[in-house]
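Colleague: Give me coordinates for this.
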Amino acid sequence: MALWPRGAFSVPIAGRGLLCIVENPPVSELFPEAADPLGQNPTGGGMIPPRPDFDRPVYCLLGLPLDAIDGAGALVRIRSAAATRQRCFATTPNLNFLIASQRDAAFRDAVIASDLSLADGMPLVWMARLLGIPLPERVAGSSLFESLRGDVAHPPLSVYFFGGPQGVATEAGRRLNQEGKGLRCVGCHYPGFGSIEEMSTDAVIAQINASGADFLVVALGARKGQAWIVRNLPRLAVPVVSHLGAVVNFVGGCVSRAPRWMQAIGLEWLWRIKEEPSLWRRYGSDGLAVLPLFFTCILPMAWHRRKQRRKRDALACNIERTNDGKTVVLRLSGVFLAGGLARLRQELKEIADMPTDLRLDLAATEDVDSAFVALVQLLHGYRERRGLPFALSGARGSAARVFRWCGAKFLLAA
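Modeller: Just a heads-up that it's a prediction; the model follows:
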């Protein structure tokens, strides 16, 4: 007589006996009593998407928002989200993300929808520092996962793997549970090579939700994975969600990670090519694609920033809000730079959910920086996802140029 449902396997957990992990089981076998450990409907309850955190230390680099946070701070955010079961959609952009976002607006918008955006690529860190964006370090998704994996000072977090090569997630779960440290696997699913729609059925979402996982690791390829997450976030009951494609391979043992010294000096990509030779084409293509952006956006913005530093303390900013019952207008005058955005952040919190038309009027705005652009990105993305109207008008001169140099020209047409 079978002890586990069809398609299941058992793995030892240190000090806890055996755990049954199911890969692609019939839902009726996995949930014979329609268990709902989170107190929500596993087929559609999910979590209410939160408003953007307008207090985030976020900056815009070539169209993508990046949080100025180190690895330790990111771990605190993830653990806090898991403990309180508050949504944390974490994205780890690298150079490939940045280049893909130039050509694919939907992919760019998926990154903007993130609650936490961490620079997982030294080229992004180097460009950010040239622009004065205070990224403290590269924060690789794989490093975050390894830190959680080896942490024995906190209660273990439960993880669910979705995607990866066939059988690799199974092995990754077996290894995690055999270690019995900071992460334990409560399930995995191999969705194959179908469409996003085929991977988003009620049965699939129900299986993920009923696992009670704290952390959902998606591994479908960057574009497909981000699109799958954005499509299904409203139905998912897992608090921490991230696309970490390489993590499943690393934990499953089919690919080894670069030595720490190579990670530290930004040469992990060379090791990845050794492990996966086909990657050289992607790395080469991305490297060539970023060169024009460096000369047309990064260098002009770096030069402009030098001028901004000279007038940072000399110019003030003012915000005027009007509401005629149909349209809320924020008229921004003066200079809006990273150190002087407290009033703007508060205004955005107050108007983000207003059902009326919303317009930011920049006709009297003399200059802005990447921190200002990032806040507008968050507002625009949130309003768009909720189907609420938003418009940006009047940007000219330095303000308009900064939007273009930040890769956010699309906002000028909003």
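
Colleague: all contacts plus neighbour counts: C-alpha atoms, from now on.
Modeller: OK.

Colleague: longest strand of this protein?
Modeller: Ranked by residue count under DSSP state E, the longest strand found in the chain is strand 357-368.

Colleague: got the buried residues for that one?
Modeller: Of the residues in strand 357-368, 358-368 count as buried by neighbour count, 16 or more other C-alpha atoms under 10 Å.

Colleague: Quick one: distance of that strand to the chain centre.
Modeller: Centroid separation between strand 357-368 and its chain, computed with C-alpha atoms, centre = their mean, to the nearest Å, is 27 Å.

Colleague: could you list every residue that touches the residue most central in space within the chain?
Modeller: In the chain, the centroid-proximal residue (C-alpha atoms, centre = their mean) is Thr91; its distance is 2.0 Å. Residues in contact with Thr91 (C-alpha atoms under 8 Å, 6 or more residues apart in numbering) are 111, 114-118, 242-243.

Colleague: where's it relative to Leu360, distance?
Modeller: 27 Å (C-alpha to C-alpha, to the nearest Å).

Colleague: Please apply the same query to Leu144.
Modeller: Note on Leu144: its distance to Leu360, by C-alpha to C-alpha, is 37 Å.

Colleague: rewinding a little: closest one to Trp228 out of the contacts of Thr91, please.
Modeller: For the contacts of Thr91, the residue nearest Trp228 by C-alpha to C-alpha is His243; the value is 9.5 Å.

Colleague: Chain neighbours aside, what residue packs nearest to the closest one?
Modeller: Distances taken as C-alpha to C-alpha, 6 or more residues apart in numbering place Val218 nearest to His243, at 4.5 Å, with adjacent residues excluded.

Colleague: what kind of secondary structure is the one you found in?
Modeller: Here Val218 is recorded as strand under DSSP: H, G, I helix; E, B strand; the rest coil.

Colleague: isn't it right next to Gly225, touching?
Modeller: Yes - when contacts are counted by C-alpha atoms under 8 Å, Val218 is listed as touching Gly225 (6.4 Å).

Colleague: Please generate a structure for the following sequence too, so the two can be compared:
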Amino acid sequence: MTKVLQVNLYDAGLDAAVNGLIWRCDSIWPRKNKCISATGAHGLVTAFKEPDFKNVLDSFYWNLPDGMPGVWVGKLKGAKRMTRCYGPDFFKYVFEQSADTAIKHFFCGGQEGVAEQLKEAVGQKFNNYQVVGTFCPPFREMSDNEFRELAEKINQSGANIVWIGLSTPKQERFARRLSAWTNVHFIVTVGAAFDFHTDRVAQAPGWMQKLSLEWFFRLMAEPKRLYKRYLEVVPLFIFLNLKEFLSPVK
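Modeller: All right, here's what the predicted structure looks like:
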């Protein structure tokens, strides 16, 4: 692990993360409700500003570097194997490589009907028909009783992995609360992966992703929703990391 803005980011690369997740879903491994996030600049800056959210990320098994800025900082700190573990790609490769296994999946997130659409999409796109349940969270804070009921539904489904597609920091907090009552191997937060893989939202071209310009593509696509976030996050991420390099924590 390599710290970026004092948050531990997974630094062994995307292939290792995919293979490690699939391997640890084998029946020989106990179900410990390990939480994984795909964490980009937005999540890292939020964690810097909100100590309670940093505590959430600190409790996770892995925080995958979802964006190139985190990878660049990690490499500057010596993490030579670190690569971008983009949430939608991580999701895709896990589904492709586990299609012929007994690993079962549960979808939680998106607007009404999105999780069901995603269940159909992973069958068509990745030939994976091991989705055993879906749930659309309400647009409000769920009670403990509601989390218990959801966890019971997940546990009865036999799911190994719960995929959560909300927004940061809501999805990470949701995952941590859910983990108190589930009996699964992993709970993974993947942001906009649900919308991308159901083709509800277009992804940035590969060249823009490699140049860390995906934020600009998404900003142009959804300016009203995202402009305040990126107006703050991009310059603040750069400033905070420069400050850290110039005045490293002893």
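
Colleague: what's the TM between chain one and chain two?
Modeller: Here the TM-score for the pair of chains, by TM-score structural alignment, normalised by the length of the second structure, is 0.88; 246 aligned residues with a C-alpha RMSD of 2.2 Å.

Colleague: coming back round to it: sitting in helices, which of the contacts of Thr91 of the first structure do you find?
Modeller: Counting by DSSP state H, the part of the contacts of Thr91 of the first structure found in helices is Val111.

Colleague: Just to be sure, Phe174 of the second structure is in a helix?
Modeller: Yes - counting by three-state DSSP, Phe174 of the second structure is found in a helix.

Colleague: corresponding residue for it in the first structure?
Modeller: Alignment note: Phe174 of the second structure maps to Trp228 in the first structure; criterion TM-score structural alignment.

Colleague: Check Asp58 of the second structure too.
Modeller: That one, Asp58 of the second structure, aligns with Ile112 by TM-score structural alignment.

Colleague: got it, and His42 of the second structure?
Modeller: Aligning on TM-score structural alignment places His42 of the second structure opposite Asn96 in the first structure.

Colleague: From Lys274 of the first structure, how far off is its match?
Modeller: Going from Asn96 of the first structure to Lys274 of the first structure by C-alpha to C-alpha gives 18 Å.

Colleague: do Pro191 of the first structure as well
Modeller: In terms of C-alpha to C-alpha, Pro191 of the first structure sits 28 Å off from Lys274 of the first structure.

Colleague: Show me which of those two is the more surrounded one.
Modeller: With other C-alpha atoms under 10 Å as the criterion, Pro191 of the first structure and Lys274 differ in neighbour count, and Pro191 comes out ahead with 20 against 14.

Colleague: Touching, that one and Gly167? I think so.
Modeller: No - contact status for Pro191 of the first structure versus Gly167: not in contact, 11.2 Å apart, counting by C-alpha under 8 Å.

Colleague: what about the helices in the stretch 301-414 of the first structure?
Modeller: In the stretch 301-414 of the first structure, the helices defined using DSSP state H, counting those that start in this stretch lie at 342-351, 370-385, 397-405, 409-412.

Colleague: quick one: which of those helices is nearest Pro300 of the first structure?
Modeller: Using C-alpha to C-alpha, those put helix 397-405 closest to Pro300 of the first structure, at 7.2 Å.

Colleague: circling back: now the contacts of Thr91 of the first structure as CSV including neighbour count and distance to Gln178 of the first structure?
Modeller: Shown next, in CSV, are these (neighbours: other C-alpha atoms under 10 Å; distance: C-alpha to C-alpha, whole Å):
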residue, neighbour count, distance to Gln178 of the first structure
Val111, 27, 34
Ser114, 25, 32
Asp115, 22, 32
Leu116, 25, 30
Ser117, 24, 31
Leu118, 26, 30
Ser242, 21, 23
His243, 26, 24
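
Colleague: which position in the first structure aligns with Arg24 of the second structure?
Modeller: Here Arg24 of the second structure is matched to Ala81 in the first structure, going by TM-score structural alignment.

Colleague: Check whether that match really touches Pro239, as I assumed.
Modeller: Yes - Ala81 of the first structure lies in contact with Pro239 (C-alpha under 8 Å); the separation is 6.3 Å.

Colleague: quick one: which of the two has more around it?
Modeller: More crowded of Ala81 of the first structure and Pro239, by other C-alpha under 10 Å: Pro239, with 25 against 19.

Colleague: Can you find the partner of Leu76 of the second structure in the first structure?
Modeller: Match for Leu76 of the second structure (TM-score structural alignment): Leu130.

Colleague: post-alignment, the helix or strand hosting Gly20 of the second structure versus the first structure, mean distance?
Modeller: Assigned by DSSP states H and E, Gly20 of the second structure belongs to helix 14-23. The superposed helix 14-23 of the second structure is, by mean C-alpha distance after the TM-score superposition for the first structure, a mean 0.8 Å from where its aligned residues fall in the first structure.

Colleague: residues of that helix that come out buried?
Modeller: Those would be 14, 17-18, 22, for helix 14-23 of the second structure by 16+ other C-alpha under 10 Å.

Colleague: Likewise for stretch 148-157 of the first structure?
Modeller: 148-149, 156-157.

Colleague: ok so, going back, what's the burial count for the match of Phe174 of the second structure?
Modeller: Neighbours around Trp228 of the first structure, by other C-alpha under 10 Å: 20.

Colleague: quick one, what contacts it?
Modeller: Counted by C-alpha under 8 Å, 6+ apart, Trp228 of the first structure has contacts 196, 199-200.

Colleague: give me that answer again for 6 Å
Modeller: Ile196 (C-alpha atoms under 6 Å, 6 or more residues apart in numbering).

Colleague: pull the longest helix from the second structure.
Modeller: Under DSSP H, the second structure gives helix 223-246 as its longest helix.

Colleague: Other residues contacting it?
Modeller: The contact list for helix 223-246 of the second structure (C-alpha under 6 Å, 6+ apart) reads 42, 219.
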